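Novice: Sequence first, predicted coordinates after that:
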Amino acid sequence: MTVENPLGRLDDDDYPAYTMGRAAEMLGTTPGFLRAIGEARLITPLRSQGGHRRYSRYQLKIAARARELVDQGTPVEAACRIVILEDQLEEAKRINEELRRSAAETHPEDPAP
């Protein structure tokens, strides 16, 4: 029988470890800001059994980027859209790189572009 280490979740960027109050404090913002970016569907916090919002480190990174844009004068809705597009671009770059590597392994004689 294997016993799972409960502290192992602390290393998981997707584990919803932070309450709304703590997340807002860490970001130097308000719970209202977190609600606003949730309503804009930038992040969707998990809910505790009691219905309280819980945020992961990954979600806090995204929220921090949105806050940076808002602090520069970008409206919340636009900031959320920008962050989503940036995330999609990074994912597309990652996929392209994987495809290039795969193609190079399959056809090593072809010159790289």
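Specialist: It's in.
Novice: use CA for all of it now, contacts and neighbours both
Specialist: Fine.
Novice: Please tell me I have it right and Ile37 contacts Ala78.
Specialist: No - if you go by CA atoms under 8 Å, Ile37 and Ala78 don't touch, sitting 10.4 Å apart.
Novice: okay, these two: which has more neighbours?
Specialist: Ile37 (20 against 14; other CA atoms under 10 Å).
Novice: Going by neighbour count, which residues of the helix or strand harbouring that one are buried?
Specialist: For Ile37, the element it lies in under DSSP states H and E is helix 31-39. For helix 31-39, burial by neighbour count (16 or more other CA atoms under 10 Å) applies to Phe33, Leu34, Arg35, Ile37.
Novice: In terms of secondary structure, what does the helix or strand just after it contact?
Specialist: Going down the chain from helix 31-39, the next helix or strand is strand 46-47, by DSSP H and E. With contacts taken as 3 or more CA pairs under 8 Å, 6 or more residues apart in numbering; DSSP states H and E, strand 46-47 sits against strand 53-55.
Novice: try this one side by side with the last:
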Amino acid sequence: MKTNVMLLALIAALVAVSSARELQQAATTGRVTFFDNGDYSGGGQAFEANVPATGCGDCKNLNFVRTNSWESYTSNAGTTLHLYDGHFCTGKDSGELPAKQGKIQGSLSDSVDSFRICA
């Protein structure tokens, strides 16, 4: 009986340590700012999104009523970004873009409607 209690206490301690590590690796919030011009100027608008410890964060839907004309972006988090021309990360995908900053190429320069930040 005493051995079972000690075993349960050991398991509880291991679970507590594991939970603490998961909290340390929890997602943070990053910010992506989109700009009207290709040189990171013009009417910019910033959006926040989750950045996980690994992989890609949840889709950030931008809820546009009309088409935008963003041509560049900057970000303060993550390693890469994925831009999409459809709501809820659907449609044309930019593929992996460098998260720090970049120019939005092709048809996406007229219609980024959602994005993900990846670790």
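Specialist: Everything's here; your move. Bear in mind the structure is a predicted one, so any value in this text is a computation, not a measurement.
Novice: Let me see the TM-score of these two.
Specialist: TM-score for the superposed chains, counting by TM-score structural alignment, normalised by the length of structure 1: 0.20, backed by 45 aligned residues with a CA RMSD of 5.3 Å.
Novice: re earlier: helices and strands around the helix holding Ile37 of structure 1, which ones?
Specialist: Applying 3+ CA pairs under 8 Å, 6+ apart, one finds that helix 31-39 of structure 1 makes contact with helix 20-27, helix 76-106.
Novice: Out of the ones you listed, which gets nearest to Arg53 of structure 1?
Specialist: helix 20-27 (5.9 Å; CA to CA).
Novice: tilt between that closest one and helix 31-39?
Specialist: 100 degrees (axes from the mean of the first three to the mean of the last three CA atoms, to 10 degrees).
Novice: Same question for helix 20-27 of structure 1: list its buried residues.
Specialist: Those would be Met20, Ala23, Ala24, Leu27, for helix 20-27 of structure 1 by 16+ other CA under 10 Å.
Novice: Surely the third one is in contact with Pro31?
Specialist: Yes - judged on CA under 8 Å, Ala24 of structure 1 makes contact with Pro31 at a distance of 5.6 Å.
Novice: and among the helices and strands packed on helix 31-39 of structure 1, the most buried is which?
Specialist: Here the criterion is mean neighbour count by mean count of other CA atoms under 10 Å, and of the helices and strands packed on helix 31-39 of structure 1 the winner is helix 20-27, at a mean of 16.
Novice: okay, the helices and strands packed on helix 31-39 of structure 1 in JSON lines with distance to Arg65 of structure 1 next?
Specialist: Shown next, in JSON lines, are the helices and strands packed on helix 31-39 of structure 1 (distance: least, CA to CA, whole Å):
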{"stretch": "helix 20-27", "distance to Arg65 of structure 1": "10"}
{"stretch": "helix 76-106", "distance to Arg65 of structure 1": "7"}
